[in-house]
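Participant: I'd like to go over a predicted model; first the sequence, then the structure.
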Amino acid sequence: MTAIKKYARLEATGLWRDSENFDFIEVLISFGKTSIILSDYKDKPLTHWSLTAIKLVSRDQNEATFSTDSDDGECLLIKDADMIESLLLFINKDEQKSNTTKIKFYICFFILIVSSIALIVYFPSKIKVLTASVISNEIEQQLIEPFVDKHVSSSGGSCSSLEIETIKQRILTLIEKDKQTLSVIIIRDQKMNALHLPNGVILISSAFLNNATNEFKLVALLEQELPSAINRQPLNILINQQTTIELIRFLLGFDTQLHIKEINDFLTPATKPTLKKQNLLDDFSWVTLQNACLN
């Protein structure tokens, strides 16, 4: 507005034509609030041009030609140096404003791209860590109970009795004296030898026990899986099977379960051969455990 006030009383003459089909006529040029007004010599307005629509077509030392955004050939030829200077002032300001707007747009676009990449790369890993941190041992147990019940039911059921549970407890106590991180379920017709699920649940097939000559293979498996259970590695496997959206819904309370999608991810690796140790079980206890599913 300050620039407009500076040139508010500036007037000049020029040659204007309405289109390519008309000849140039001499006009008076003056400033309005947001436009220039072209009038005849009787002060009758012929047209007005918005200051934001004026473009410089050509210029030499003596004159300059301006036009508007329209494509009908309308143009204005001016020889007055002050008027040329004033119009160029507005044109240059608009160009600077346009360039500033473009720069701001590119900066915002760049920030958006960088943020999107950061979210794609950084956010999923962090939300997995966050999910693991909010899952207590009790919640971890609740997460796998539906799967264990369904898996046991579809695999011939579990093999258990008071005597079997006592023998399993003796083995687990020998492996970890202070607390019990692992638990063992013997399943009648499970096709895989052993699965290690979250919350330290080890699912053993009856075939795994029947193919062993003594308890050492079972003990080696449990000793091998104990560090994994302490580090909650099976829980991390379960979390990694979920999508980012599923984890967000779980954290917000919309979903209460994290579903096992690929059971093979929980297969235990083959146990390493171990040196023969002193028997942990008497022959009767081992045979009882080995034949748990025969009853």
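Facilitator: Good, I have the coordinates. Numbers count the residues shown, from 1 in each chain.
Participant: can we go C-alpha only for contacts and neighbour counts from here?
Facilitator: Will do.
Participant: Identify all contacting residues around stretch 256-273.
Facilitator: Around stretch 256-273, the neighbours that count as contacts under CA atoms under 8 Å, 6 or more residues apart in numbering are 143, 147, 192, 194-197, 217, 220-221, 224-225, 234, 237-239, 241-242, 246, 250.
Participant: Mind checking which of the residues you listed land in helices?
Facilitator: Within the contacts of stretch 256-273, residues falling in helices by DSSP state H are 143, 147, 217, 220-221, 224-225, 234, 237-239, 246, 250.
Participant: Residue 87: which of the residues you listed is nearest?
Facilitator: Of all the ones in helices among the contacts of stretch 256-273, residue 87 sits closest to residue 246, with 60.2 Å by CA to CA.
Participant: give me the number of residues near that closest one?
Facilitator: Using other CA atoms under 10 Å, residue 246 has 17 neighbouring residues.
Participant: Now do the residue nearest to residue 200 when sequence neighbours are not counted against residue 147, distance only.
Facilitator: Nearest residue to residue 200 in three dimensions, chain neighbours excluded: residue 182, at 4.5 Å (CA to CA, 6 or more residues apart in numbering). Using CA to CA, to the nearest Å, residue 182 is found at 17 Å from residue 147.
Participant: One more: residue 263?
Facilitator: With CA to CA as the criterion, residue 263 and residue 147 are 10 Å apart.
Participant: Comparison target below:
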Amino acid sequence: MTALSEYERLEASGLWRASPDAQRVDVYVSLGDATLTILDRREQPLTHWSLAAIARANPGKRPALYHPDGDAGETLELGEDASEVIDAIERLRAAVDRARPHPGRLRLVMFLGSLAAVAALATLWLPGALRDHATKVLPQVKREEIGDDLRRHIERVTGPACDTPDGRRALTALADRLPAGDDPGTLDVMRDGVKGAVALPGKTILLDRALVEDYEEPDVLAGYIVEQRLRADVHDPIDALLQHAGTWDSIRLLTTGELTEDVLADYARHLLTRTEEPLPDETLLNGFASWSVRSTPYAYALDVTGESTLGLIEADPFASEAPPPILSDADWLRLQGICGG
């Protein structure tokens, strides 16, 4: 990041808003060699922005208002006392504009911001470290875009998701009951081609219709959702994609913000055919306890004899007491009919 070498480790105060309906928060801003870190007043990191993917909402005005490129809902306001940081960011934005080969694309998504890191990683570090860097700096809006692209390829095999108004409302209620952190994400029931459940980047989970049609209660379906939530926490879906694609595609994502259609199509096929290693019982049981879901129905769905899943059955966190309902009986019946019976 030669354009900003004299600005490394600058710090300033600012006002940060996580979303349009959130309150503004007093924060510290730390400018590094590739990222801008936003910290709370206890100096705990709240988020990281790639320096090469920062957009300005009010050019030439003070206080300066910034947001991640492609996500205007999250904002950072820097006042006159942050003039050095503002000048540094503006120099980088000007450098990105000069270097961008294709007008209209995402601002080379992390190219200048990650150039020094990519060079070091490519020559000195293992491919895993390169994937880790790409995964950490990728904005949420780009994760969702990649998830949508993968879904487009998956639906060429599975067809579109099942959808009825009543079923969609039931799925929304289920997503609210089993959120990914504070985000319910998106749940969809696929008519064919999905085994169990598949998690995509951007907190979307595709579900096998058998999970809603072949069981009398929603506990098995909830178990598969919890398992995919946990798997995404253990192994980031973007990292899993890049591990499958290879080192050069990690570099491509860092420098252009794009993955080729061939890579996406190949990984979509992989998601539909892969056999995943089971998560440790302790991880699963902690997840079932956190989301207040019984583990026994899920265990018997995996192995009808219960022999290979005995740990999930014997240590069920709700063996002696019922957790809050997964869905109302009416919503469960609506969800069971989402694919038309």
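Facilitator: Received, thanks. Predicted model, so just to flag it, every value in this text is computed and none were measured.
Participant: follow-up on the earlier one: counting neighbours, go ahead and name the busier of residue 182 and residue 147 of structure 1.
Facilitator: Ranked by neighbour count (other CA under 10 Å), residue 182 of structure 1 and residue 147 place residue 182 first, with 22 against 14.
Participant: Contact partners for the more buried one?
Facilitator: Applying CA under 8 Å, 6+ apart to residue 182 of structure 1 gives the contacts 172, 199, 200, 201, 202, 222, 226, 229.
Participant: What's the match for it in structure 2?
Facilitator: For residue 182 of structure 1, the aligned position in structure 2 is residue 185, judged by TM-score structural alignment.
Participant: what do you get for residue 282 of structure 1?
Facilitator: Aligned partner of residue 282 of structure 1 by TM-score structural alignment: residue 328.
Participant: Which residue, neighbours along the chain excluded, lies closest to residue 191 of structure 1?
Facilitator: Nearest in space to residue 191 of structure 1, with sequence neighbours left out and distances taken as CA to CA, 6+ apart, is residue 205 at 7.0 Å.
Participant: now residue 206 of structure 2: how far from residue 87 of structure 2?
Facilitator: Residue 206 of structure 2 sits 45 Å away from residue 87 of structure 2 when distances are taken as CA to CA.
Participant: So for those two, which residue has more residues nearby?
Facilitator: Ranked by neighbour count (other CA under 10 Å), residue 206 of structure 2 and residue 87 place residue 206 first, with 22 against 13.
Participant: mean shift of the helix or strand where that one lies relative to structure 1?
Facilitator: Assessed by DSSP states H and E, residue 206 of structure 2 sits inside strand 204-208. Here strand 204-208 of structure 2, set against structure 1 after superposition, deviates by a mean of 1.0 Å using mean CA distance after the TM-score superposition for structure 1.
Participant: Show me how far that strand is from its chain's centre.
Facilitator: In terms of CA atoms, centre = their mean, to the nearest Å, the centre of strand 204-208 of structure 2 is set 14 Å apart from its chain centre.
Participant: Map residue 199 of structure 1 onto structure 2.
Facilitator: Alignment note (TM-score structural alignment): residue 199 of structure 1 maps to residue 202 of structure 2.
Participant: Can I take it that its match is in a strand?
Facilitator: No - counting by DSSP: H, G, I helix; E, B strand; the rest coil, residue 202 of structure 2 is not part of a strand but coil.
Participant: show me the contacts for the nearest residue to it once chain neighbours are set aside.
Facilitator: Excluding the flanking residues, the one nearest residue 202 of structure 2 by CA to CA, 6+ apart is residue 144, at 4.2 Å. Neighbouring residues of residue 144 of structure 2 by CA under 8 Å, 6+ apart: 201, 202, 203.
Participant: What's the separation between residue 144 of structure 2 and residue 46 of structure 2?
Facilitator: According to CA to CA, residue 144 of structure 2 stands 20 Å off from residue 46 of structure 2.
Participant: Same question for residue 218 of structure 2.
Facilitator: With CA to CA as the criterion, residue 218 of structure 2 and residue 46 of structure 2 are 35 Å apart.
Participant: Same drill for these two, tell me which one is more crowded.
Facilitator: Taking other CA under 10 Å, residue 218 of structure 2 and residue 46 do not tie; residue 218 has more neighbours (24 against 13).
Participant: Check the gap between the more buried one and residue 302 of structure 2 for me.
Facilitator: 15 Å.
Participant: Are we agreed that residue 46 of structure 2 is in a helix?
Facilitator: No - using three-state DSSP, the assignment for residue 46 of structure 2 is strand, not a helix.
Participant: Identify the residue nearest it in space, chain neighbours excluded?
Facilitator: residue 39 (5.2 Å).
Participant: pretty sure the one you found contacts residue 31?
Facilitator: No - here residue 39 of structure 2 lies out of contact with residue 31, judged by CA atoms under 8 Å, at a distance of 11.2 Å.
Participant: any idea what residue 158 of structure 1 aligns with in structure 2?
Facilitator: Matched by TM-score structural alignment, residue 158 of structure 1 corresponds to residue 161 in structure 2.
Participant: now the nearest residue to that match once chain neighbours are set aside: how far from residue 272 of structure 2?
Facilitator: Among residues not flanking residue 161 of structure 2 along the chain, residue 190 sits closest, at 4.5 Å (CA to CA, 6+ apart). If you measure residue 190 of structure 2 against residue 272 of structure 2 using CA to CA, the figure is 12 Å.
Participant: What ranges does the stretch 201-341 of structure 2 have for its helices?
Facilitator: Assigned by DSSP state H, counting those that start in this stretch, the stretch 201-341 of structure 2 shows helices spanning 210-213, 219-234, 237-245, 247-256, 261-273, 281-290, 296-302, 310-314, 329-336.
Participant: for those helices, which one sits closest to residue 170 of structure 2?
Facilitator: Closest among these, using CA to CA: helix 329-336, at 5.1 Å.
Participant: So which bits of the closest one are buried?
Facilitator: 331, 332, 333, 334, 335, 336 (16 or more other CA atoms under 10 Å).
Participant: Mean per-residue distance, it versus structure 1.
Facilitator: Mean for helix 329-336 of structure 2 is 1.4 Å (mean CA distance after the TM-score superposition for structure 1).
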